[in-house]
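Participant: Predicted model follows, preceded by the sequence.
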Amino acid sequence: MAAIKKVILIGAGGNVGPWILKALDEDPDFEVSILARKSSKSTYPSNVMVHHVDDSYPDDQVSEAFQGQDAVVCSMNTSQVMRQINFIDLAVKAGVKWFVPAEFGGNKAKSHLGVKTPMFDAKESVHKHLMEMEKSGLCWTAVATGAFLDWGLSNGFLGFDIEARRAKVYDSGDEHWTGTKLPTIGLAVARLFKTPEKVKNRFIYIYSTRTSQNEILRAFETATGKKWDVEHVKFDDEVAAGQELMKQGNRLGIVPLILSSFFREKMGADFTRATEADNDILGLPVENVEDVVREVLAWPESMIESARLV
């Protein structure tokens, strides 16, 4: 297969997208461009070409942007996941060689054990369509990351309120799992194109550190020099409450549903135990949780603001 050179990124302004863009843009082996809605307020480096399309992503405009591209990378938000099926079809017609979907989640092999959500079902539909398109010559790689570690620590998603010095610990808090920092996710996407035959038509599993909620709590207390308030909760109760919130239209109800797949035992959330992680293939760093916590505590306000849940 010819080398992947020209890569177009969809969703460059979200949580993961800026880090994928950064990794691709800083690598001289790639010529990166962006597909963006005309109404988007996101800004990008001046050296990166931006293909602006109408907000409805008309086929003719998307197809034009895909012409001459070697790969399409999607990092769209969860409400847009199903749009990828049409993007995949347009990519095939345009002769694109590789597609990286907006996966960036948990262990696909164990997903059937988790709490069902519309997001998981949508990602499964995209995965099936990618496998179907293999017969048309399209290759794909989906990246399983576990929890977004730095992002989730900074905004409370993983149960830690930095400003209030308060932690919500699920079940025992000793369950081990792996999570990945946003810059490492960006590196993984850029580097997977360097070893295409090793990552072709499959999920790859990456992580920055293996930890637990209690380990994170100890790291926060050490780094801040303060004892934190701790609320102990049960996943069964939190999942039921989350499902009720979702019925009421509150999107934050999905948080405990997602965390149940990341934190609970036997969910395959520890990539060092449940599957063979691909860090070595991609040359990705492994870090200790103490360093990650100190890094998050030093985040500037601009990064904290961009990571807020609401």
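Facilitator: Received the coordinates, thanks.

Participant: C-alpha only now, for contacts and for neighbours.
Facilitator: Noted.

Participant: contacting residues around the residue most central in space within the chain?
Facilitator: For the chain, F104 is the residue whose C-alpha lies nearest the centre (CA atoms, centre = their mean; 3.2 Å). Counting by CA atoms under 8 Å, 6 or more residues apart in numbering, F104 makes contact with 142-146.

Participant: could you dump those residues to CSV with distance to M119, neighbour count and secondary structure?
Facilitator: Below are the contacts of F104 laid out as CSV (distance: CA to CA, whole Å; neighbours: other CA atoms under 10 Å; DSSP: H, G, I helix; E, B strand; the rest coil):
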residue, distance to M119, neighbour count, secondary structure
A142, 15, 24, strand
V143, 16, 25, strand
A144, 15, 25, strand
T145, 16, 28, coil
G146, 15, 27, coil
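
Participant: try this one side by side with the last:
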Amino acid sequence: MVHVAIAGGSGPEVAREVIDALLATNNHELTVLSRAEAPKSTTIPKVSWQVVDYHDKTSLVKTLQGVHTLLSFIQPLSDPNQTAQKNLIDAAITAGVKRFAPSEYGSKETADMPWWSGKASIRSYLAHINAESTVIEYTLFQPGLFLNYLAHPYRTSRHLAPLQTVFDFEHRRAIVVKDHLNAIMTFTSVTDLAAIIALAINSPAKWPLTSGISGNRLTVAQILAIGERVRGRPFTVEEVHLEDLERGELKTSWGLQVVHRAVAGEEEAAVKAMLEQVAVGTLLGCVKGAWESGEEMNRLFPEYEFEDAEGFLRGVWEGKP
């Protein structure tokens, strides 16, 4: 049993899925770190709540005393210059925290995804800290794209909100890059991500720098084929050119419509531009291998059975119009 702290754990999505998985093990002491007081409506049984100021390193060090593992879910978009997460890392080192996982939980690379540029900054920061010796053990949990998003608009987990992607199963349509149907993407359910993180915390094995989690390794062509099988008829597929994407242009008849909570509150035009940027970055990342996760966690936990993409999606879409 170890003391696990979850920074940004007050968020209602991925962090809460991980908290549920850790609670299910009944093995650890859990503390949520949040900028705000715990709302009565989101009180989590068996989890303590600590209000923190990420700009007060002295206070953070005190809060982290006795913590063994620190998981960060601080949203990069809400952390200008990644100051909060860098202060958290510094405080964790001073407090003697043994293990740390930065706010990742997505793609392997972020070069074409400016909304995730903060992740690259934190990766560099951690690499610099450990350049000469291991100052703090850390890993990057990377599950690829959440399989749950292909169920949009239906909710398929307790906390993760539905999110539209370029593979729109609801309307039987997709946006793909011309001549790149063999590009590989990894799709992992958020439940599997949470379960693997819980297993990694329980494991005494040293964490690798990258913890790729590969629930389903699929080509774009395979994703479309699964979609057509579970939805019962062909998809309308729009092809875009790589050159247009490199210029930041998305020449399609439709685009992403759903606003993720991370960009909630933006003006309508800014939101539309942001979602177009997300579609462009997702497609570029697909072609360049950013969504093809490694299999470090699959090898560490070979007995774990991941949710099968087609079976999962058939269960969601069967009987749906």
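Facilitator: On my side now, so go ahead. Here the structure is a predicted model, which is why all the values come from computation and not from measurement.

Participant: Just give the TM-score of the two.
Facilitator: After superposition, the two chains reach a TM-score of 0.77 (TM-score structural alignment, normalised by the length of the first structure), with 282 aligned residues with a CA RMSD of 3.1 Å.

Participant: Turn the contacts of F104 of the first structure into TSV, including distance to F263 of the first structure.
Facilitator: TSV is the format used below for those (distance: CA to CA, whole Å):
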residue	distance to F263 of the first structure
A142	21
V143	19
A144	15
T145	13
G146	10
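
Participant: got the contact list for the longest helix anywhere in the second structure?
Facilitator: If you go by DSSP state H, the second structure has its longest helix at helix 268-287. Outside of helix 268-287 of the second structure, the residues within contact range by CA under 8 Å, 6+ apart are 109-115, 165-166, 176-177, 180, 183-185, 242, 245-246, 248-250, 255-257, 259, 263, 291-292.

Participant: Make a PyMOL selection of the buried ones in those residues.
Facilitator: Per 16 or more other CA atoms under 10 Å, the buried members of those correspond to this PyMOL selection:
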select buried, resi 109+110+112+113+115+165+166+176+177+180+183+184+185+242+245+248+249+250+255+256+259+291+292
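
Participant: what's the average distance of the strand or helix carrying W49 of the second structure to the first structure?
Facilitator: Assigned by DSSP states H and E, W49 of the second structure belongs to strand 47-51. With mean CA distance after the TM-score superposition for the first structure, strand 47-51 of the second structure departs from the first structure by a mean of 1.5 Å once superposed.

Participant: I'd like to know which elements that strand is packed against.
Facilitator: Applying 3 or more CA pairs under 8 Å, 6 or more residues apart in numbering; DSSP states H and E, one finds that strand 47-51 of the second structure makes contact with strand 29-34.

Participant: Relative to the whole chain's centre, how far out is the strand it packs on?
Facilitator: Offset of strand 29-34 of the second structure from its chain centre (CA atoms, centre = their mean, to the nearest Å): 19 Å.

Participant: quick revisit: now do the strand holding W49 of the second structure and strand 29-34, the angle between them.
Facilitator: Put simply, strand 47-51 of the second structure runs at 30 degrees to strand 29-34, going by axes from the mean of the first three to the mean of the last three CA atoms, to 10 degrees.

Participant: about what we covered before: could you identify the helix or strand that succeeds the longest helix of the second structure?
Facilitator: In N-to-C order, the element after helix 268-287 of the second structure by DSSP H and E is helix 296-300.

Participant: quick one, helices of the first structure?
Facilitator: Going by DSSP H, the first structure shows helices at 17-26, 59-66, 83-94, 118-133, 149-154, 182-192, 196-199, 213-224, 235-247, 254-263, 279-282, 289-297, 301-306.

Participant: Please compute how far the longest one lies from its chain's middle.
Facilitator: Relative to its parent chain, helix 118-133 of the first structure has a centroid offset of 16 Å by CA atoms, centre = their mean.

Participant: Just the residues contacting it, thanks.
Facilitator: Residues outside helix 118-133 of the first structure that contact it (CA under 8 Å, 6+ apart): 78-79, 81-82, 84-85, 88, 92, 101, 103, 138, 140, 201.

Participant: So what's the residue count around the equivalent of V190 of the second structure over in the first structure?
Facilitator: Matched to the first structure by TM-score structural alignment, V190 of the second structure sits across from L182. Using other CA atoms under 10 Å, the number of residues around L182 of the first structure comes to 22.

Participant: Could you pull up the contacting residues of L182 of the first structure?
Facilitator: Contacts for L182 of the first structure (CA under 8 Å, 6+ apart) come out as 15-16, 19, 148-151.

Participant: hmm, back to that, nearest to E287 of the first structure, of the contacts of helix 118-133 of the first structure?
Facilitator: Comparing the contacts of helix 118-133 of the first structure against E287 of the first structure with CA to CA places E103 closest, at 22.7 Å.

Participant: Verify the stated contact: that closest one with A144.
Facilitator: Yes - between E103 of the first structure and A144 there is a contact under CA atoms under 8 Å: 6.7 Å.

Participant: so what's in contact with these two at the same time?
Facilitator: With CA under 8 Å, 6+ apart, E103 of the first structure and A144 have no common neighbours.

Participant: Check which residues of stretch 14-34 of the second structure are buried.
Facilitator: 14-23, 28-34.

Participant: And stretch 294-305 of the second structure, by the same measure?
Facilitator: Neighbour count says stretch 294-305 of the second structure has 294-298, 300 buried, by 16+ other CA under 10 Å.
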